[in-house]
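S.K.: predicted coordinates and the sequence they were generated for:
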Amino acid sequence: MTKQDFYFDLPEELIAQDPLPDRSSSRLLVLNKDTGETEHKIFKDIIDYLKPGDCLVINNTKVIPARLIGEKEGTGAKVEILLLKRQENDIWEALVKPGKKAKVGTKISFGNGLLTCEVIKIVDEGNRLVQFYYEGIFEEILDQLGQMPLPPYITHQLEDKNRYQTVYAKYEGSAAAPTAGLHFTTELLKCIAEKGIIIANVTLHVGLGTFRPVKEENILEHHMHSEFYIIEPEEAEKINNAKKNGGRIICVGTTSCRTVESAADEQGFVKAGSGDTEIFIYPGYQFKVLNALITNFHLPESTLIMLVSALAGRENVLKAYELAVKERYRFFSFGDAMFVTNNLKVTNINNN
């Protein structure tokens, strides 16, 4: 299986540069994963496809302003740091640009010395471990100096940085947003809960590994960067009880999907706990927990489109993407959404 198998032609103008004023007014392409049948809806219509007893799994991670612009001490050269993963004692794994100048011992200053760091180790795939030094509270300094780490294909400045957060974001630690969740409003989630759908929270701190291009022609040779997740006992119980009672497990986003699949036992029940996951889901994978998926439209040849193809079949997904391009759907982080399910029967159409 090659990465070329997951290529599709995407006009650049379909890459959404700005979020819509109303989160839930984006378009929704509903895809029957068994037949390939499709329907065109508005995102808030998602409630009509959810049934009492279903469990909606959301990722409540919060994006940190992880992009820091500083100066190399001694030369004043501009250096950009993207925080990827918190270690201990104020040490972070980070992506440093330009990397070739960030040798061990390099010191960088941010905000006229309000925050400084030193490169202490070069790690996997060119990333660095950096030790930070400061006075006060790190999170407050980061909030003052850092920028939201928007993906490189978004060239517009974000006027409201909260639009790159889900309305339920709670635990800080992500370098990128779990973007399928950006479509939900507080009001829509309230309506979903009132309809009898269970909402379970998991936390997976999204790193750039999720979005890293697949460089190997044979996708089986691709290695996923590890990401940290937590599932609390009461949230695992919600998912498992819904499953026992015949409800569907519907994951909001590939990150929620990868979390529950990483924590699943052989019977398809989720184990509470925390850990690092490097799970790579591609066609041939047998899902243990997930029944349906709410997701955005992803990059050609990405691990994300491979995950969706594992659920709905490569041909069905590529045909749906071809249709989305034809119908001028908006792609990527601020774009439209897709609901991959096995039942297109709408329930309670007039439900509010």
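M.R.: Yes, it's here. Keep in mind the model is a prediction, meaning the values are calculated, not measured.
S.K.: C-alpha only now, for contacts and for neighbours.
M.R.: Fine.
S.K.: show me where the stretch 201-350 of the chain has its helices.
M.R.: 233-244, 254-262, 303-312, 314-326 (DSSP state H, counting those that start in this stretch).
S.K.: of all these, which lies closest to L220?
M.R.: helix 303-312 (10.9 Å; Cα to Cα).
S.K.: just how off-centre is the closest one within its chain?
M.R.: Averaging C-alpha positions (Cα atoms, centre = their mean, to the nearest Å) puts helix 303-312 14 Å from its chain's average.
S.K.: same for that helix, what does it pack against?
M.R.: helix 314-326 (3 or more Cα pairs under 8 Å, 6 or more residues apart in numbering; DSSP states H and E).
S.K.: can you pull the buried residues of the helix it packs on?
M.R.: R314, N316, V317, L318, A320, Y321, A324, V325 (16 or more other Cα atoms under 10 Å).
S.K.: and what of stretch 153-170?
M.R.: For stretch 153-170, by 16+ other Cα under 10 Å, it's L158, R163, Y164, Q165, T166, V167, Y168, A169.
S.K.: also stretch 242-262?
M.R.: 242-243, 247-262.
S.K.: cool, stretch 111-118 as well?
M.R.: Those would be L115, T116, C117, E118, for stretch 111-118 by 16+ other Cα under 10 Å.
S.K.: what of stretch 32-41?
M.R.: Buried residues in stretch 32-41 (16+ other Cα under 10 Å): N32, K33, G36, T38, K41.
S.K.: so what touches that stretch?
M.R.: Outside stretch 32-41, the residues that touch it by Cα atoms under 8 Å, 6 or more residues apart in numbering are 27-31, 311-313, 316-317, 320, 340-344.
S.K.: structure B:
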Amino acid sequence: MRTSEFYFDLPEELIAQTPLKNREESRLMVVDKKSGSIEHRIFKDIFDYLQAGDCLVLNNTKVIPARLFGTKDQSGGKVEFLLLKRIEGDRWETLVKPGKKARIGDHIIFGDGLLSAEIVAYGDEGSRIVEFNYDGIFEQILDQLGSMPLPHYIKERLEDKERYQTVYAKHEGSAAAPTAGLHFTQDLLCKLQDKGVSIAYITLHVGLGTFRPVKSETIHDHKMHAEYFEVTEETANTINRAKEKGGRVIAVGTTSIRTLESIADDDGKVHPGGAWTDIFIYPGYQFKIVDSIITNFHLPESTLIMLVSAFSSREITLDAYKEAVNNRYRFFSFGDAMFML
């Protein structure tokens, strides 16, 4: 399939710049994955569509303040780091701006010397491998010096950094939020549990590879970057038990979908464990475990819209996106949601 087949026209003013005051008041488009029929609701109405016995799967990764601003030790030139993933110890894969001037052996100073880094190797697709030096606890220093790594299409300042975290965020390690989960409140989750919906948490640390554009002419030539995930025994048992009793497995966000489809076997059973996944889901893929999905509205020609198209069809997905544009839905990270069932 050609990448251009997943293009749609998106007016720039529909790209959400700020989160809504109330998370669960965002809009919700409900799409039948087989017929393409559409309903327009509010996100808290998701309660009406989930039934006792269903299992809701959420990604409890937590976004780290991964953007750092520093200066070169020798020249004093300004440098920006975006931490992508920890390789081992104090070594990280990092995007560096300006990239062309970021050479092996360069030393960068952050926060008047509270933190420093040396570029030790070149990574994939222009990234750099850096090693940090500091006294104290890295996470505390990063929390002090770093800022939230909001996507490039968000131009406005985020007043409350917790709004770029899900209410159930727990395990630090992501360079971006699993944004489909931003719509849930603790109150809504409690109501769903009271209804008999089980909640299962997986962890996938989101890297920027998920959001990098597909530059190849055909989608089959695109290579996904690997991201680390963990599924506990408790989570695996919760999901398998729901499936065995006839409940639906409802994945919240593309990260949850990719994790579940990476760890499920061909019989649709989930096994506990931790691993790296570079799974690329596009039309033609046969889903093993996921029955329904909750997701935001994604970029044209992105791997994310390809995944949604695989769950339904390219035609139904693009028709739903056209409907979203015509009805002025808000797009991307702080935007509205789709429930495809």
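M.R.: Now that the structure is in, tell me what you want to look at. The shown structure was predicted, so the numbers you read here are calculated from the model rather than taken from an experiment.
S.K.: mind checking the TM-score on these two?
M.R.: Here the superposed chains carry a TM-score of 1.00, computed using TM-score structural alignment, normalised by the length of structure 2; 341 aligned residues with a Cα RMSD of 0.5 Å.
S.K.: hang on, the earlier thing: out of the helices of the stretch 201-350 of structure 1, which gets nearest to G99 of structure 1?
M.R.: helix 303-312 (24.7 Å).
S.K.: what about the closest one, how far off from structure 2?
M.R.: Comparison of helix 303-312 of structure 1 with structure 2 after fitting gives an average deviation of 0.3 Å (mean Cα distance after the TM-score superposition for structure 1).
S.K.: please identify the buried residues of that helix?
M.R.: T303, L304, I305, M306, L307, V308, S309, A310, L311, A312.
S.K.: if we can go back for a sec, okay if I get the helices of the stretch 201-350 of structure 1 as a markdown table plus distance to P98 of structure 1?
M.R.: Formatted as a markdown table, the helices of the stretch 201-350 of structure 1 follow (distance: least, Cα to Cα, whole Å):
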| stretch | distance to P98 of structure 1 |
| --- | --- |
| helix 233-244 | 42 |
| helix 254-262 | 29 |
| helix 303-312 | 26 |
| helix 314-326 | 35 |
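S.K.: picking up where we left off before, now the buried residues of helix 314-326 of structure 1 in TSV, with distance to L82 of structure 1?
M.R.: Putting the buried residues of helix 314-326 of structure 1 into TSV (distance: Cα to Cα, whole Å) gives the following:
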residue	distance to L82 of structure 1
R314	33
N316	36
V317	32
L318	33
A320	34
Y321	31
A324	32
V325	32
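S.K.: coming back round to it: among the buried residues of stretch 32-41 of structure 1, which one sits closest to V214 of structure 1?
M.R.: K33 (24.3 Å).
S.K.: what segments of the stretch 51-200 of structure 1 are strands?
M.R.: Using DSSP state E, counting those that start in this stretch, the strands found in the stretch 51-200 of structure 1 span residues 55-59, 61-63, 67-72, 78-86, 91-97, 107-110, 115-122, 128-134, 171-174, 198-204.
S.K.: tell me which of these sits nearest to F228 of structure 1.
M.R.: That would be strand 198-204 among these, by Cα to Cα, at 5.8 Å.
S.K.: could you check how far that closest one is from the centre of its chain?
M.R.: The mean C-alpha position of strand 198-204 of structure 1 is separated from the chain mean by 14 Å, Cα atoms, centre = their mean.
S.K.: that strand packs against which elements?
M.R.: Against strand 198-204 of structure 1 (3+ Cα pairs under 8 Å, 6+ apart) you get strand 55-59, strand 227-231, helix 233-244, helix 254-262.
S.K.: nearest to F6 of structure 1, out of the ones you listed?
M.R.: Short answer: helix 254-262, nearest of those by Cα to Cα, at 16.6 Å.
S.K.: what's the average distance for the closest one when superposed on structure 2?
M.R.: Mean for helix 254-262 of structure 1 is 0.3 Å (mean Cα distance after the TM-score superposition for structure 1).
S.K.: what helices and strands are in contact with that helix?
M.R.: strand 55-59, strand 198-204, strand 292-296.
S.K.: may I see these arranged in CSV, with mean neighbour count and distance to K72 of structure 1 as well?
M.R.: Below are these laid out as CSV (neighbours: other Cα atoms under 10 Å; distance: least, Cα to Cα, whole Å):
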stretch, mean neighbour count, distance to K72 of structure 1
strand 55-59, 27, 36
strand 198-204, 22, 32
strand 292-296, 26, 38
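S.K.: got TSV for the ones you listed, with distance to Q267 of structure 1 too?
M.R.: Shown next, in TSV, are those (distance: least, Cα to Cα, whole Å):
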stretch	distance to Q267 of structure 1
strand 55-59	17
strand 198-204	19
strand 292-296	18
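S.K.: to A180 of structure 1, which of these lies closest?
M.R.: Nearest of those (Cα to Cα): strand 292-296, 4.9 Å.
S.K.: which neighbouring elements make contact with the closest one?
M.R.: Using 3+ Cα pairs under 8 Å, 6+ apart, strand 292-296 of structure 1 sits against strand 249-252, helix 254-262, strand 337-341.
S.K.: go again using 10 Å as the cut-off
M.R.: Secondary-structure packing of strand 292-296 of structure 1 (3 or more Cα pairs under 10 Å, 6 or more residues apart in numbering; DSSP states H and E): strand 27-32, strand 55-59, strand 249-252, helix 254-262, helix 303-312, strand 337-341.
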